[in-house]
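[1] sequence? don't have it. structure:
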């Protein structure tokens, strides 16, 4: 293919309003355009071929794991709608269905109810191996509430549609704010103070409370009121969550504890109906009977802490777990930068994750759907279900976080660029090398444009092709500079062609003769 005939508008300038470094490289390399109004990437031929190669990788992986391709584009439930109609007997399981949806693959795994829970997800594990083989460093993020597992790659801080997360520079632990953080229960010893009410005018934040009482944040207790769907599905109810003052609450963990899809802060009306009091001064002592109270693990055993007094401009000091308040204890903390790593205790650092694959167990089915089968005893059983999303666009961006694309992902394997123009020896040699490699079955792109040298030099690297060969005119010959696997070699043209054929897994004519 000749670059002059290819719709690939390369540029030396950054696209406007794009902050993702990978997206900038993709647009500058002529793989796509950026639409500011919708914040979408519009893929051009180079981008489409690259995305197609990523889908080929996903397809092969799914088929190797026993997956079967379906097309349920007209059905709102996707592959699940197909499974509901077809899966009736235990011998049909396990079953893995996958289909292309947008710029990704959606997978539905169906397993028997009595099958042992897998230690991990084979699709994510295999995909991780495939990505490592291509020079990437994927990590499995710690499971989140609901059992969601994510395979991710570290992206630039301003990566598009990425997940803000955390990483431990010491042990490599990786996760998000909502990842599990067990084992933080501390023995604070018995209380040394009596419970006492004090006036705290305007102290409706932890910072102001600490200033007035001259306390560190860890000697305070947050009492937060959340609203969530009632168990019977009718209306909502208010619950209380306790957290040490220097920590944040993970609403995702609160929702997972109660088995609901979402929680939110209680409104003023809901608070009044529950407490008859104002926010900012609410505390765990003397709560109305019947109110459900849960606490993070690091609240258990707290002693001599300041809590709300359940009336405006007042707090209580000297509050102690067990004596003055108690609750059901679970992991509710939202992990943060600077907090201890759950695995080793070192300080966590911020990270931006491009999520390449995400697997989530499917507990309840959409309304109106029912999926069951009969086991070997003819008894009706519900299968174990999980959905997985393989995000091809996220992986496309991840590859552009690097300098070059892998051989099997790039739209062309080789870029041939002559520095001479027109009838120069290097231009003629480049055309001949392009034809020879193409006839041998390699995907080759020839830069045959009459573009100025600075643009061609920028595109030589900006096209991100894995193998690049530049041809230079000398007095009576043509020399080649070969770029492959991060190495550069300056060779006579014939030697370069010989080396190139072998590097790409072929053999040249001199070897065959």
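    Structure's in. What do you need? This is a predicted model, so every value here is computed, not measured.

[2] CA atoms for contacts and neighbours, from now on please.
    Noted.

[3] Tell me who's in contact with residue 478.
    Going by C-alpha atoms under 8 Å, 6 or more residues apart in numbering, residue 478 touches 425, 426, 429, 471, 472, 492, 493.

[4] Swap in 10 Å and give it another go.
    Residues near residue 478 by C-alpha atoms under 10 Å, 6 or more residues apart in numbering: 418, 424-430, 471-472, 491-494.

[5] ok, now which ones touch residue 505?
    So residue 505 contacts residue 442 (C-alpha under 10 Å, 6+ apart).

[6] Next: residue 167.
    Counted by C-alpha under 10 Å, 6+ apart, residue 167 has contacts 141, 154, 173-176, 337, 341, 347-353.

[7] Scan this structure for its longest strand.
    Under DSSP state E, the strand in the chain containing the largest number of residues is strand 349-362.

[8] Show residues contacting the helix or strand just after that strand.
    Per DSSP states H and E, the first helix or strand lying C-terminal to strand 349-362 is strand 373-374. Contact with strand 373-374 is made by 84, 86-93, 112-113, 379-383, as judged by C-alpha under 10 Å, 6+ apart.

[9] coming back round to it: mind giving me the PyMOL select for the contacts of residue 167, buried ones only?
    To isolate the buried subset of those in PyMOL, counting by 16 or more other C-alpha atoms under 10 Å, use the following:
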select buried, resi 141+154+173+174+175+176+337+341+347+348+349+350+351+352+353
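
[10] Let me know the closest of the contacts of residue 167 to residue 101.
    Taking C-alpha to C-alpha as the measure, residue 101 lies nearest residue 353 of the contacts of residue 167, at 21.7 Å.

[11] Pasting the second one now:
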């Protein structure tokens, strides 16, 4: 590719609405252009990266035995109504009507459509297993689209769906996809981590998320440096800090704590560690009969934070909401800040986090403004609670596998694999006939990669003050040739054209900057764009028979004999 025949449009400054590094650099390097909130045009430079990402994904999906098809962006509402997601998915699902008034969805994902394909095409156990995938535009009507391609409304995604006879078959299909994802992200040249995850709204049993490691990542990843344990914060298991409850040593005492509504303030007033206090969180579960509404009290150590996903896993709390102040006063007799499990005005269901369940002589609210109980103990002062894992883990917690302590790093989710089971096949009556001729539900898996999101994640992991630093495998160009005086020096023009032809013939994705730009402007453009390898050809170097090589991460250039330039670059690319 010659730069004069390509479209290059760089900016010195990022637009004011660009928030994070990847958004700023993609706008400045001319890779994307904003059309509307969360909607972008992929400009030629950015599209080259997308196509390289897609190529790697496609190669590895095919290698893993998946079969490509293409499902529509616009999907009939009836399919979504069969699974109940037409109403359940909420405002993120873009709903439209055609000229006849019929309802359609602009697809955010394709479980319903692929299950419809399966129930009409997969009739016998002899056709299983099978895995269909496509790379397609998606639309999710985010409430607050931001961060460029990281949280846009329209994006490109690879989603795959496996169909098996039983759970044993699903586990094999799932492992094949997991292994394919490891190969994909390794080929991208990105530092990544696969972590156990919660399935969320999509349903099913087990799942893993694939995260690109980046300090700016939205997600907290929990892992054990001395074992294979890894999970996202939502799914990371938090063990009790103390393995057993100590004996009660203090008497229960109502203690004045005027104006101290927070655990931190109470601990400071009483001269106690924050870890001796217990915080109370009140949840409500509504019923069709308002009189049967349930109020729950969740108890966590004062320095721990509630994990809302874990709370929803407690039997009976699947549809919880946070109680309002009127409900809190009705059941506890006091506004928030002094709540506790002892002496509630009305009966509530008490759930203690594992750590709290093993605490003795703890401090909790007395259900009276400006008062807390000290010396509270389970069994003696209040009934034994229901015990559950309710909290977020913290750095230094024991690893659930017993092989070390936990650490936390930030990551950007770019892929997710799910064991769906029969969630969709049962609701849509997608069955196959087994050896005995009896219908059985298809057992499904679901596997997604955010193709366009990879761009933002890769940049968040790979950039410096000059711009993007693309891994070679997904860079818009692998090599840029920068001539010094292309339009003024016949020697420079002759040698760089020859090198350009050699690299092109060797299959190297090379761009020759023949625009006639000044060296400073030319270098600045390609450093901003992030091409990983640069060769400079000038009269001064040619007099000594050399060209100048500099990798995007290199601080200094290297002199390379002109005769060796092709083999040198091929060696760099192979490395």
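    Good, I have the coordinates. Here the structure is a predicted model, which is why all the values come from computation and not from measurement.

[12] tm score of chain vs chain?
    After superposition, the two chains reach a TM-score of 0.84 (TM-score structural alignment, normalised by the length of the first structure), with 500 aligned residues with a C-alpha RMSD of 3.6 Å.

[13] related to what we said a few turns ago, between the contacts of residue 167 of the first structure, which sits nearest residue 220 of the first structure?
    Within the contacts of residue 167 of the first structure, proximity to residue 220 of the first structure (C-alpha to C-alpha) peaks at residue 337, which comes in at 20.3 Å.

[14] where's that closest one relative to residue 243 of the first structure, distance?
    17 Å (C-alpha to C-alpha, to the nearest Å).

[15] and what of residue 327 of the first structure?
    11 Å.

[16] Between those two, tell me which one has more neighbours.
    residue 243 (23 against 18; other C-alpha atoms under 10 Å).

[17] ok, the spatially closest residue to residue 347 of the second structure that is not a sequence neighbour - contacts?
    Using C-alpha to C-alpha, 6 or more residues apart in numbering and skipping residues adjacent in sequence, the residue nearest residue 347 of the second structure is residue 331, 7.4 Å away. Applying C-alpha under 10 Å, 6+ apart to residue 331 of the second structure gives the contacts 282, 295, 325, 344, 345, 346, 347, 348, 367.

[18] so how many other residues sit close to the fifth one?
    Residues near residue 345 of the second structure, counting by other C-alpha under 10 Å, number 14.

[19] residue contacts, it?
    328, 329, 330, 331, 332, 333, 334, 367.

[20] where do the helices sit along the first structure?
    Using DSSP state H, the helices of the first structure run over residues 21-28, 45-64, 79-86, 122-133, 206-213, 251-258, 268-274, 392-400, 425-439, 453-462, 493-503, 509-512.

[21] wait, which of those is closest to residue 314 of the first structure?
    That would be helix 206-213 among these, by C-alpha to C-alpha, at 10.0 Å.

[22] thinking residue 52 of the first structure is in contact with residue 105, fair?
    No - between residue 52 of the first structure and residue 105 there is no contact under C-alpha atoms under 10 Å: 11.9 Å.

[23] what is in contact with those two at once?
    Common contacts of residue 52 of the first structure and residue 105 (C-alpha under 10 Å, 6+ apart): 58, 392.

[24] still on that earlier bit, please indicate which of the contacts of strand 373-374 of the first structure are buried?
    87, 88, 89, 90, 93, 112, 113, 381, 382, 383.

[25] Those residues into JSON lines, with extra columns for distance to residue 184 of the first structure?
    Output for those, formatted as JSON lines (distance: C-alpha to C-alpha, whole Å):
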{"residue": "87", "distance to residue 184 of the first structure": "45"}
{"residue": "88", "distance to residue 184 of the first structure": "46"}
{"residue": "89", "distance to residue 184 of the first structure": "46"}
{"residue": "90", "distance to residue 184 of the first structure": "43"}
{"residue": "93", "distance to residue 184 of the first structure": "41"}
{"residue": "112", "distance to residue 184 of the first structure": "36"}
{"residue": "113", "distance to residue 184 of the first structure": "34"}
{"residue": "381", "distance to residue 184 of the first structure": "39"}
{"residue": "382", "distance to residue 184 of the first structure": "37"}
{"residue": "383", "distance to residue 184 of the first structure": "36"}
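
[26] Let's see which of those residues end up in strands.
    Among these, the ones falling in strands (DSSP E) are residue 381.

[27] quick one on the thing from earlier: quick one, which of the helices of the first structure is packed in tightest?
    Mean neighbour count (mean count of other C-alpha atoms under 10 Å) peaks for helix 21-28 among the helices of the first structure, with a mean of 24.

[28] what about it, distance to the chain center?
    Computed by C-alpha atoms, centre = their mean, to the nearest Å, the chain-centroid distance of helix 21-28 of the first structure equals 19 Å.

[29] Pull the contacting residues for residue 54 of the first structure.
    Residue 54 of the first structure touches 48, 60, 104, 391, 392, 393, 395, 396, 408, 409, 410, counting by C-alpha under 10 Å, 6+ apart.

[30] And these, which is closest to residue 498 of the first structure?
    Among the contacts of residue 54 of the first structure, and counting by C-alpha to C-alpha, the member closest to residue 498 of the first structure is residue 408, at 21.1 Å.
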